[in-house]
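the following comprises the amino acid sequence and a computationally predicted model.
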Amino acid sequence: MGKSSRVLISLPDKFLDEIDKVADDEQRSRSELIREALRQYIRNLESVGRFRGSIEA
């Protein structure tokens, strides 16, 4: 991965708890889990023609 920037977001506590549980189960960091979820979301948008851009694999 190239240069990274920090992003501050607000999430409901229960949602963050779910994210942390999945990250722990998969032995990944919270950041990596969220990055992968966003990659998949953008790829899905690209596949249905709703987004035209490029993301790193």
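Received it, and whenever you're ready, just let me know what you need. Numbering: from 1, shown residues only.

alpha carbons only for contacts and neighbour counts from here, please
Will do.

chain neighbours aside, what residue packs nearest to residue 30?
Residue nearest to residue 30 in three dimensions, not counting chain neighbours: residue 23, with 5.7 Å by CA to CA, 6 or more residues apart in numbering.

put this next to the previous one:
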Amino acid sequence: LLEWWVALLSGENAEAFLGTQGYIWDTQSDMGLALLGAICSLLVLSKVHDKQLKQPKNDL
């Protein structure tokens, strides 16, 4: 998000700023992969999470 905000604030230099890593869509692909990872984590771990929530708590 920081890269996107800097690109917006810099105006004309947005392409130059985002292109510093050699790939202008780097920020968008990073965010897309983060979203994909979050969705996969929810799908894979949701049953484990639900099972843990149903376990009785041990009072210490």
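Yep, it's here. Model, not experiment: these values are computed from the prediction.

overlay them and tell me the TM-score.
TM-score of the superposed chains, computed with TM-score structural alignment, normalised by the length of the first structure, equals 0.39; 30 aligned residues with a CA RMSD of 3.1 Å.

tell me how many other residues surround the residue nearest to residue 30 of the first structure.
When neighbours are defined as other CA atoms under 10 Å, residue 23 of the first structure has 17 of them.

same question, residue 51 of the second structure
Using other CA under 10 Å, the number of residues around residue 51 of the second structure comes to 9.

still on that earlier bit, the residue nearest to residue 30 of the first structure sits in which helix or strand?
For residue 23 of the first structure, the enclosing helix or strand under DSSP states H and E is helix 13-25.

who are the packing partners of that helix?
Secondary-structure packing of helix 13-25 of the first structure (3 or more CA pairs under 8 Å, 6 or more residues apart in numbering; DSSP states H and E): helix 30-47.

which other helices and strands contact the helix it packs on?
Counting contacts by 3+ CA pairs under 8 Å, 6+ apart, helix 30-47 of the first structure packs against helix 13-25.

how far away is the residue nearest to residue 30 of the first structure from residue 44 of the first structure?
Going from residue 23 of the first structure to residue 44 of the first structure by CA to CA, to the nearest Å gives 22 Å.

now do residue 32 of the first structure
From residue 32 of the first structure to residue 44 of the first structure the distance is 18 Å (CA to CA).
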